[in-house]
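[1] Whatever this is, show me its structure:
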Amino acid sequence: MSKQQLEVLGQDGDCCAGVSEAPLDEERAAELAKVFKALGDPVRLRLLSMIASRGEGGEVCVCELTPAFDLSQPTISHHLKLLRQAGLIDCERRGTWVYYWVLPPALDRLAAFLTTPTAAEALA
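    All right, here's what the predicted structure looks like:
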């Protein structure tokens, strides 16, 4: 067996460098583009907000999300699928319903990327 070294994320700050701290490499840019593309739709942005507002550990059934939109349940499920593929939410099927919850580490990484030192200082 070969010995592999695993990179410890967060040690050098590269994993969560803000937009003004360091240029993005190709892989990180592709990863972030996928997330921003998922968030670029108002329906998906609202869905993420509705799920995240349940608080940490909170979850919401798709049956509770659908009435908030003038869209069919399959369309809502498609938008939720795109949020899942972007790594922002996860889900679990229970009987006929699917329950969704936010993935806080994904939101934390996104927030860290968007937060610049000058913006943080302005809020302090």
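[2] For the rest of this, base every contact and every neighbour count on C-alpha atoms.
    Noted.
[3] separation between the most centrally placed residue in the chain and residue 38?
    Closest to where the C-alpha atoms of the chain average out (C-alpha atoms, centre = their mean) is residue 88, at 2.5 Å. When distance is defined by C-alpha to C-alpha, to the nearest Å, residue 88 is 9 Å away from residue 38.
[4] Quick one: the helices in this structure, in order.
    Counting by DSSP state H, residue ranges of the helices within the chain are 26-39, 42-52, 62-65, 73-85, 104-114, 117-123.
[5] So which bits of the first one are buried?
    Using 16 or more other C-alpha atoms under 10 Å as the test for burial, helix 26-39 gives 32, 34, 35, 38, 39.
[6] for it, packing partners?
    helix 42-52, helix 73-85 (3 or more C-alpha pairs under 8 Å, 6 or more residues apart in numbering; DSSP states H and E).
[7] Now find how far off-centre it is within its chain.
    A distance of 11 Å separates the C-alpha centroid of helix 26-39 from that of its chain, computed with C-alpha atoms, centre = their mean, to the nearest Å.
[8] Please apply the same query to stretch 26-46.
    Counting by C-alpha atoms, centre = their mean, stretch 26-46 is centred 8 Å from the centre of its parent chain.
[9] Pretty sure the residue nearest to the centre of the chain sits against residue 110.
    No - here residue 88 lies out of contact with residue 110, judged by C-alpha atoms under 8 Å, at a distance of 9.6 Å.
[10] Also this sequence, please, to line up against the first:
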Amino acid sequence: MSKYELPIVDTGEAEPCATRVMREPLTAAQAAELARAFKAIGEPVRLRLLSLIASHAGGEACVCDLTGAFELSGPTISHHLKVLREAGIIEGDRRGTWIYYRVRPDTLRLLSESLVPAQDAVVSA
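    Okay, the predicted model is just below:
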């Protein structure tokens, strides 16, 4: 597992770990990785970038499609995209001179489900 993947996404058990997060105490490593991901999306520019990528046609956006939405320099946008990528929230592919980003739905699902109290958690089949 890379250091950029949340360690609680898939345990190989019958019940997805994300639905158990609020039923069992988190380990220190799990808490650190979840906090890192929440911190990454807790910054307004990064949250907007995430929204722009997720809502873009086809579910992915070229970095060239993202820079015009901000009054920030290209390197600043690249830094924010790097933080999102390193937190495991987005992933990107280089195509020629551009990088195309897409959201990692498994990570967003984990973050969302980690906030659901145990009594409200729905176990998917």
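[11] still on that earlier bit, and the residue nearest to the centre of the first structure, what does it touch?
    The neighbourhood of residue 88 of the first structure, defined by C-alpha atoms under 8 Å, 6 or more residues apart in numbering, consists of 35, 48, 102, 103, 104, 106, 107.
[12] Those, buried ones only, as a PyMOL selection?
    Here is the PyMOL selection string for the buried members of the contacts of residue 88 of the first structure, based on 16+ other C-alpha under 10 Å:
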select buried, resi 35+48+102+103+107
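[13] Not counting its neighbours along the chain, what's nearest residue 102 of the second structure?
    Ranked by C-alpha to C-alpha, 6 or more residues apart in numbering and with sequence neighbours excluded, the top spatial neighbour of residue 102 of the second structure is residue 60, at 4.4 Å.
[14] Run a quick neighbour tally on that neighbour.
    Residue crowding around residue 60 of the second structure was assessed by other C-alpha atoms under 10 Å; the count is 19.
[15] Quick check: it touching residue 93?
    No - contact criterion C-alpha under 8 Å: residue 60 of the second structure and residue 93 do not qualify, at 10.0 Å.
[16] Distance to residue 118 of the first structure added to the helices and strands packed on helix 26-39 of the first structure, as a markdown table?
    Below are those laid out as a markdown table (distance: least, C-alpha to C-alpha, whole Å):
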| stretch | distance to residue 118 of the first structure |
| --- | --- |
| helix 42-52 | 26 |
| helix 73-85 | 30 |
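[17] mind checking which of the ones you listed is nearest residue 116 of the first structure?
    For residue 116 of the first structure, the closest of those is helix 42-52, at 22.1 Å, according to C-alpha to C-alpha.
[18] corresponding residues in the second structure for the closest one?
    Under the alignment (TM-score structural alignment), helix 42-52 of the first structure falls on residues 44-54 in the second structure.
[19] Quick check: of the contacts of residue 88 of the first structure, which lies closest to residue 71 of the first structure?
    For the contacts of residue 88 of the first structure, the residue nearest residue 71 of the first structure by C-alpha to C-alpha is residue 48; the value is 15.9 Å.
[20] related to what we said a few turns ago, for residue 13 of the first structure, which of the helices of the first structure is the nearest?
    Each of those has some distance to residue 13 of the first structure by C-alpha to C-alpha; the shortest is helix 104-114, at 10.3 Å.
[21] In stretch 43-62 of the first structure, which residues are buried?
    The neighbour-count check on stretch 43-62 of the first structure (16+ other C-alpha under 10 Å) flags 43, 44, 47, 48, 50, 51, 52, 59, 60, 61, 62 as buried.
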